[in-house]
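Asks: This is the structure alone, sequence omitted:
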């Protein structure tokens, strides 16, 4: 059973309700059809029911819940709640009422009010347009300082990591995290690995240097982040700074970082910035023909996950399954 099959089965074991606010997008509706048919999750489609059904002609969406922000019974409560949340930013009831007509903001409020357990969007919205309402409405989880993203990478025919399965972070959100932020990303990524992949995370803090082989301020950042992460989570197997080969190849790890219990065995790879992370996951995806599941968000009080605008319906199904499992674990 591969990673996605395992996640789907876990999602089915305790179904959660997931909001899909981009309900006029055909890929979203194709995904909803599959999710409902396979009973992976319950689905809320945001918008006018007639318009959604027209956009989804030929699909079975009968088991979906349809909620129109313009006619929703509790819309006044949503508006007043959002206005109160943002009053220090100058929010008015009139402006809040306008914003609550936006399906993404409305979807986040459904999650905030526990009318749903999570949300998936991004097929037709930029990442910022998904995460901004999530941060404004759902906010960060208690004790979390940094919201970040990760990919679960499954590399066929690979003996490294957990039989070719890794968590890569952060590849999509934090452009140039400082040492403290990078440390928090590492700890969150280890937790995501435990929750979704299973087993013990082994975290490699990546750099172009291994244990002082190069001297630069960018290396210093990773060294400091490693120190902070060990203080935050002393129970974790975590080490750095490590070059990629030293992190995942046992022979190289023993040579370059003797005595490290991480070198050569890492299954969670924390990149020093988004340049390295984004390029790295796409190289592995395209050249090694890896499956890349994500970007999934970690650090929010309730799960909201972003999609690539180039995603397929199958990608949306997978992301909904991941979101449902995250919601199970947060409960």
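Replies: Thanks, I have it. Given the structure is predicted, the values throughout are model-derived calculations rather than measurements.
Asks: contacts, neighbours, all on C-alpha from now
Replies: Noted.
Asks: Identify the residues contacting the longest helix along the chain?
Replies: Using DSSP state H to assign secondary structure, the helix with the most residues in the chain is helix 313-330. Outside of helix 313-330, the residues within contact range by C-alpha atoms under 8 Å, 6 or more residues apart in numbering are 4, 7-8, 10-11, 14-18, 27-28, 30-32, 34-35, 40-41, 117-120, 195-196, 293-294, 296, 302-305, 307.
Asks: Let's see that with 6 Å instead.
Replies: The set of residues external to helix 313-330 that reach it, using C-alpha atoms under 6 Å, 6 or more residues apart in numbering, is 8, 11, 16, 27, 30, 31, 117.
Asks: Number of residues surrounding the third one?
Replies: In this case it means residue 16. 22 (other C-alpha atoms under 10 Å).
Asks: you'd agree it is up against residue 41?
Replies: Yes: Residue 16 is in contact with residue 41 according to C-alpha atoms under 6 Å; the separation is 5.3 Å.
Asks: Give me the three-state assignment for the residue sitting nearest the centre point of the chain.
Replies: Averaging the C-alpha coordinates of the chain gives a centre point, and the residue nearest to it by C-alpha atoms, centre = their mean is residue 296 (1.3 Å). Residue 296 falls in the strand class when you classify it by DSSP: H, G, I helix; E, B strand; the rest coil.
Asks: ok now do it, which residues does it touch?
Replies: 149, 150, 305.
Asks: among those, who's most crowded?
Replies: Sorting the contacts of residue 296 by how many neighbours each has (other C-alpha under 10 Å) puts residue 150 first, at 29 neighbours.
Asks: okay, pairing it with this:
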């Protein structure tokens, strides 16, 4: 896929520091070795050094010695991170004793590294649940200014003529089960920024429903209509429209018939699902029945790039997600990544 090649090339041109909290996990190590070989990121692996080295030898990984290996039981900044965690969580009753235990947890260490400026992004989830990955991220890194919701976008590469030459981005598929109109609007705008960051194209954002422009009346439709209004106010520089049925969003002839005069209808490349149930079902149907390649979910709305993996992921999936995380970090440094005002 040309876009995935472009994402990797951008990472190679400006490598960022990515922390991998599951440093002694086989697929993660293989991915780290490949990324280091490509010089697409600076890598910190969190895990017991002897275990990491043994696995590297077992799988004949030739580049792991280029990574920084951080032993979660014994590292220089342990006390400083504990103090930082107390400061960040004192309103929640965090004690120094509690913090000293948590700073031995690789997922907390990863988030604290980012908060301290010691890393630019994180990829985890090959061994941990989404909840475990997100909990320290939300406690320590938190969301972007002006953003109240975290969401997950999937990059879908299809053989269809729709979207951006067969490529569409779809959200939210992973985090917020039933967003409010305000949250849905934020998800739409954040996904637009992700499309700019990763796809390098201008988003045409469709907020999807079972109704197009009032063809059905229901409170579920009302939420999408309101979300569209809010999203347009948030991002007047983006092309956003709704409520649109999926065919009206993607197929030019249907869009022209059902939503005449819309800049988005029939040409959408970003699809915003009304809730996570529709999103999760929708993208998996496209993936399985349409033979599409799905990359992600890419987490959006965090104060720094932190991405969650499926526990069924492959080493190639992790390689792609590290490259995506590097791209997000580059964009954030250049102040191009979706802060809402």
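Replies: Yes, it's here. None of the values given here were measured: they were computed from a predicted structure.
Asks: TM-score of the superposition?
Replies: The TM-score (TM-score structural alignment, normalised by the length of structure 1) is 0.98; 330 aligned residues with a C-alpha RMSD of 1.0 Å.
Asks: can you name the residues of structure 2 that the longest helix of structure 1 overlays?
Replies: Aligned by TM-score structural alignment, helix 313-330 of structure 1 falls on residues 315-332 of structure 2.
Asks: and residue 251 of structure 2, how many neighbours does it have?
Replies: Close neighbours of residue 251 of structure 2, defined as other C-alpha under 10 Å, add up to 17.
Asks: ignore the last one, residue 234 of structure 1
Replies: Close neighbours of residue 234 of structure 1, defined as other C-alpha under 10 Å, add up to 11.
Asks: Now check structure 2 for the residue matching it.
Replies: Matched to structure 2 by TM-score structural alignment, residue 234 of structure 1 sits across from residue 236.
Asks: wait, is that match part of a strand?
Replies: No: secondary structure of residue 236 of structure 2 (three-state DSSP): coil, not part of a strand.
Asks: Please say which position in structure 1 residue 300 of structure 2 maps to.
Replies: For residue 300 of structure 2, the residue aligned by TM-score structural alignment is residue 298.
Asks: Distance of its match relative to residue 170 of structure 1?
Replies: In this view, residue 298 of structure 1 and residue 170 of structure 1 are 10 Å apart by C-alpha to C-alpha, to the nearest Å.
Asks: intersection of neighbour lists for those two?
Replies: Residues touching both residue 298 of structure 1 and residue 170 (C-alpha under 6 Å, 6+ apart): residue 149.
Asks: Spatially, which residue comes closest to residue 167 of structure 2, not counting chain neighbours?
Replies: residue 157 (4.7 Å; C-alpha to C-alpha, 6 or more residues apart in numbering).
Asks: residues near the counterpart of that neighbour in structure 1, how many?
Replies: Matched across to structure 1, residue 157 of structure 2 falls on residue 154, judged by TM-score structural alignment. As a burial measure, the neighbour count of residue 154 of structure 1 was computed by other C-alpha under 10 Å and equals 25.
Asks: what's the answer for residue 180 of structure 2, then?
Replies: The burial count assigned to residue 180 of structure 2 is 16, neighbours taken as other C-alpha under 10 Å.
Asks: next one: residue 307 of structure 1
Replies: Around residue 307 of structure 1 there are 23 other residues, counting by other C-alpha under 10 Å.
Asks: cool, and the one 3 residues further on?
Replies: Each residue near residue 310 of structure 1 was counted by other C-alpha under 10 Å, and the total is 10.
Asks: Using just helix, strand and coil, how would you label it?
Replies: Here residue 310 of structure 1 is recorded as coil under three-state DSSP.
Asks: if I look at it, how far off is residue 129 of structure 1?
Replies: With the distance defined as C-alpha to C-alpha, residue 310 of structure 1 ends up 16 Å from residue 129 of structure 1.
Asks: re the thing from before, residue 298 and residue 170 of structure 1 - which one has more neighbours?
Replies: Higher neighbour count among residue 298 of structure 1 and residue 170: residue 170, with 34 against 25, using other C-alpha under 10 Å.
Asks: How about the contacts made by the more buried one?
Replies: The contact partners of residue 170 of structure 1, by C-alpha under 6 Å, 6+ apart, come to 149, 150.
Asks: What does it correspond to in structure 2?
Replies: With TM-score structural alignment as the criterion, residue 170 of structure 1 lines up with residue 172 in structure 2.
Asks: what does residue 283 of structure 1 give?
Replies: Using TM-score structural alignment, the partner of residue 283 of structure 1 in structure 2 is residue 285.
Asks: Next: residue 207 of structure 1.
Replies: Matched by TM-score structural alignment, residue 207 of structure 1 corresponds to residue 209 in structure 2.
Asks: now do residue 103 of structure 1
Replies: With TM-score structural alignment defining the correspondence, residue 103 of structure 1 maps onto residue 106 in structure 2.
Asks: what does residue 112 of structure 1 give?
Replies: Matched to structure 2 by TM-score structural alignment, residue 112 of structure 1 sits across from residue 115.
Asks: Distance check, the match of residue 234 of structure 1 against residue 125 of structure 2.
Replies: Here the distance between residue 236 of structure 2 and residue 125 of structure 2 works out to 35 Å (C-alpha to C-alpha).
Asks: swap in residue 210 of structure 2?
Replies: Computed with C-alpha to C-alpha, the distance linking residue 210 of structure 2 and residue 125 of structure 2 is 33 Å.
Asks: higher neighbour count, those two?
Replies: Counting neighbours by other C-alpha under 10 Å for residue 210 of structure 2 and for residue 125 shows that residue 125 has the greater number, 24 against 16.
Asks: you'd agree that one is up against residue 308?
Replies: Yes: applying C-alpha under 6 Å, one finds residue 125 of structure 2 in contact with residue 308, separated by 5.1 Å.
Asks: Quick one: the helices in the stretch 51-200 of structure 2, in order.
Replies: Taking DSSP state H, counting those that start in this stretch to define them, one finds helices in the stretch 51-200 of structure 2 at 78-89, 96-102, 106-115, 130-136, 181-194.
Asks: State the distance from the match of residue 207 of structure 1 to residue 247 of structure 2.
Replies: Applying C-alpha to C-alpha, the value for residue 209 of structure 2 to residue 247 of structure 2 is 11 Å.
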